[in-house]
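Chemist: this is the structure alone, sequence omitted:
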């Protein structure tokens, strides 16, 4: 399985983060989550059931990182001011077991990792003392018309608990950003998932305000845009196919292919640093589809003039046989066996054996649960065209 480690501070986004969980899992290998909420796994918008989530962690497709209190203390969790922190035994007891079992493994192999104490609190206090002018800047943003456009909702909600104390407000914002940067670094993720445009805006704003210890910030700005495009694309594909069976897809060849494809886009952008990323993910998918060819279809085979008469004879024999001899199992078996050499692979031509597709199969496996066919290619193309026009 291709290694393409991604990261998401999922609970910062509330239910909106868990709405995207299945798509992040499908495009990662593995997905690392910071302190996921077992409560929000049961939200109606989440398409990953708690039992399925635990199984994904068990199999290593999802990894979890959190502080020791989050992973080992039900009382601390249940006493947390945020209701999403509540402990759910069916999920959190299992994560606790994984954390205990994996403590001595290499960091990259742990299914659940106990993170060390946070660095943000001390760093924020020291940085505030050295940069008192931050108070005015942060206060202006918080008291502006729409602070949520510049500050992630989770960070904003925490800061507002201290809005009557400008110093604590600033310190909590800096603390959260520092801890986020530290978590991304510790996760070993190649591409973080930022699920809102405000993430990019916040990174730009905080970058102009203070030097936060979060490496690869410019690449993270690109990842925010790429993630938004990818998740929108996967949603379109789900609508096109009707439903996506995540349990069947994850761990399959299609999952590996999708993770490898998205990884190549992220690596290409990191290397080339294009000025604009608009439509980048959709263009790459269309390019992959343009390069695919479907062979051994009825239409492609019948167009071969030399073989067509032979096929016609085989097909006529196949159709007529049961009516002449009677529809016995013996005569049907004889027809099927005899038609293959006469018609040069009539079963494949008629669709009983899948046609061969030279392009990427993951879009069809994700959207439809089956490999490419002429009908599925048309349906997917139409859905992508409609999404591009919207």
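Modeler: Yep, that arrived. Note that the structure is predicted; figures quoted are calculated from it, not measured.

Chemist: could you use CA atoms for every contact and neighbour count after this?
Modeler: Noted.

Chemist: mind listing what residue 246 touches?
Modeler: Going by Cα atoms under 8 Å, 6 or more residues apart in numbering, residue 246 touches 22, 26.

Chemist: can you tell me how far residue 232 sits from residue 388?
Modeler: 11 Å (Cα to Cα, to the nearest Å).

Chemist: more crowded one of those two?
Modeler: residue 232 (17 against 11; other Cα atoms under 10 Å).

Chemist: give me the element that one is part of.
Modeler: If you go by DSSP states H and E, residue 232 is part of helix 217-241.

Chemist: how about residue 33?
Modeler: Judged by DSSP H and E, residue 33 forms part of strand 31-34.

Chemist: residues of that strand that come out buried?
Modeler: By 16 or more other Cα atoms under 10 Å, the buried positions in strand 31-34 come out as 31, 32, 33, 34.

Chemist: swap in stretch 315-333?
Modeler: Neighbour-count burial for stretch 315-333 [16+ other Cα under 10 Å]: 315, 317, 318, 321, 322, 331, 332.

Chemist: first vs last residue of that stretch, how far apart are they?
Modeler: OK, stretch 315-333 end separation, Cα to Cα: 15 Å.

Chemist: and which of the buried residues of stretch 315-333 is nearest residue 375?
Modeler: Comparing the buried residues of stretch 315-333 against residue 375 with Cα to Cα picks out residue 315 as the nearest, at 22.6 Å.

Chemist: I'd say that closest one and residue 341 touch.
Modeler: No - Residue 315 is beyond contact range of residue 341, at 11.3 Å (criterion: Cα atoms under 8 Å).

Chemist: try this one side by side with the last:
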């Protein structure tokens, strides 16, 4: 076994929550080491930034906070202390100014995560933060020391404070595999089961539909489930549906499937047209046109939308050609899609479930493990995409770092 490393604070997990906790600690003069099991840090953060890093959102703070649903009350103090405007100012201090997109989402001008991460790591290094990679946390020894599996064997670490920021269980190949659950549960920490969030769903498509439309987008549609309806897009996958519009409704759909075994998502293919307007268009003579050509020209449906309509008719035992213009118009703007399952958590954007808020105090310290703090997706909260996920990770990381400072008496 390697020599014991003795430090003020250990931060386990080099994602946004962990690095933000380390920054709080280092700025107060604590000796901090960040440990990560991968060969480089913040891998999921970098993946999120490949298509334009959505850091946060510009909507009014009360509306912003409401996006966290049942966890709103518990997350509010942390987010108010490190609000979206503060996050934008922090990024600008690192030389990465931001802008507000047409949707209200906030992005770095560079539209990438890598420049921001490089600048952040340089600042942390300058503050004395040590980053130790390929150190996979395996628990504690009998004396309460942290243990890390490395290529050189097991490394013990004596830390007066520990911040856990190990993420959830989505995209495990990037480092967050949920392996911490059993270790904390064995210590008596209450943990809600990890579930996919902002995820796709399974549909029993016909082989013909999959062969023709796998990977095709469904654009300019409206999606509805229960009391919730929104405009958005979806993508047909080999096994079902995914995409922004689906993710936005995923929490309710997931819970319904877990409770009942299935759920029906309703899709309006031409939400910009009223039933009467659509029926009037469909009432024009079809002539010698094929049904697909007729639907494309009269209703303005794209090929994938026509295929989805045909799938729904097949499932309902209907013949589209025999429907009246009014009934066809009604079906076009209320296509039922039966979801039979939830896509695997490994493909989800984020994770629901985790450490119960009742298991931590107001400083984000685990009640069962004095001196041990938790932040980010390890905690039991979820939020839609749009900058809410990253904001809460940054904010809870800052809160856990401040809590660890209080524990250290700094």
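Modeler: In hand now; what should we look at? Here the structure is a predicted model, which is why all the values come from computation and not from measurement.

Chemist: so what number do they get for TM-score?
Modeler: The TM-score (TM-score structural alignment, normalised by the length of structure 1) is 0.31; 205 aligned residues with a Cα RMSD of 7.0 Å.

Chemist: for the strand holding residue 33 of structure 1, packing partners?
Modeler: Applying 3 or more Cα pairs under 8 Å, 6 or more residues apart in numbering; DSSP states H and E, one finds that strand 31-34 of structure 1 contacts strand 6-8, strand 62-67.

Chemist: out of those, which gets nearest to residue 282 of structure 1?
Modeler: strand 6-8 (20.0 Å).

Chemist: mind listing what's buried in that closest one?
Modeler: So, applying 16+ other Cα under 10 Å, buried residues of strand 6-8 of structure 1: 6, 7, 8.

Chemist: my guess is the first one contacts residue 31. True?
Modeler: Yes - assessed by Cα under 8 Å, residue 6 of structure 1 is found in contact with residue 31 at 5.0 Å.

Chemist: what touches both of these two?
Modeler: With Cα under 8 Å, 6+ apart, residue 6 of structure 1 and residue 31 have no common neighbours.

Chemist: which residue sits closest to residue 349 of structure 1, ignoring its sequence neighbours?
Modeler: Ranked by Cα to Cα, 6 or more residues apart in numbering and with sequence neighbours excluded, the top spatial neighbour of residue 349 of structure 1 is residue 298, at 4.7 Å.

Chemist: ok, now residue 95 of structure 1?
Modeler: Nearest to residue 95 of structure 1 is residue 112, by Cα to Cα, 6+ apart, at 6.7 Å.

Chemist: the one you found contacts residue 102, correct?
Modeler: Yes - between residue 112 of structure 1 and residue 102 there is a contact under Cα under 8 Å: 7.0 Å.

Chemist: out of those two, which sits in the more crowded spot?
Modeler: When residue 112 of structure 1 is set against residue 102 and neighbours are counted by other Cα under 10 Å, the residue ahead is residue 112, at 28 against 16.

Chemist: distance of residue 327 of structure 2 relative to residue 220 of structure 2?
Modeler: From residue 327 of structure 2 across to residue 220 of structure 2, the span is 21 Å (Cα to Cα).

Chemist: now residue 184 of structure 2
Modeler: Applying Cα to Cα to residue 184 of structure 2 and residue 220 of structure 2 gives a distance of 45 Å.

Chemist: residue 236 of structure 1 touches residue 385, doesn't it?
Modeler: No - Residue 236 of structure 1 is beyond contact range of residue 385, at 10.2 Å (criterion: Cα under 8 Å).

Chemist: more neighbours: the two, which one.
Modeler: Per other Cα under 10 Å, whichever of residue 236 of structure 1 and residue 385 has more neighbours is residue 236, with 18 against 12.

Chemist: contacting residues for that one?
Modeler: Residue 236 of structure 1 sits next to 383, 384, 387 when contact means Cα under 8 Å, 6+ apart.

Chemist: elements contacting the helix or strand where residue 20 of structure 2 lies?
Modeler: Using DSSP H and E, residue 20 of structure 2 falls within helix 16-27. Under the contact criterion of 3+ Cα pairs under 8 Å, 6+ apart, helix 16-27 of structure 2 touches strand 5-12, strand 32-35, helix 114-126, strand 153-164, helix 388-408.

Chemist: so what secondary structure elements neighbour the last one?
Modeler: Pointing back at helix 388-408 of structure 2 there. Using 3+ Cα pairs under 8 Å, 6+ apart as the test, helix 388-408 of structure 2 ends up in contact with helix 16-27, strand 56-57, helix 72-81, strand 153-164, strand 372-374.

Chemist: so it versus strand 153-164, what angle?
Modeler: Helix 388-408 of structure 2 and strand 153-164 are oriented at 100 degrees to each other (axes from the mean of the first three to the mean of the last three Cα atoms, to 10 degrees).

Chemist: can you pull the buried residues of helix 388-408 of structure 2?
Modeler: Quick answer for helix 388-408 of structure 2 (16+ other Cα under 10 Å): 388-405, 407.

Chemist: for the stretch 301-410 of structure 2, just list every one of the helices.
Modeler: 303-316, 325-332, 388-408 (DSSP state H, counting those that start in this stretch).

Chemist: residue 234 of structure 2: which of those is closest?
Modeler: helix 303-316 (10.7 Å).

Chemist: packing partners for that closest one?
Modeler: Counting by 3+ Cα pairs under 8 Å, 6+ apart, helix 303-316 of structure 2 packs on helix 207-213, strand 217-225, helix 291-298, strand 335-339.

Chemist: among the ones you listed, which is nearest residue 193 of structure 2?
Modeler: Of those, nearest to residue 193 of structure 2 by Cα to Cα is strand 335-339, at 21.6 Å.

Chemist: appreciated, that's everything.
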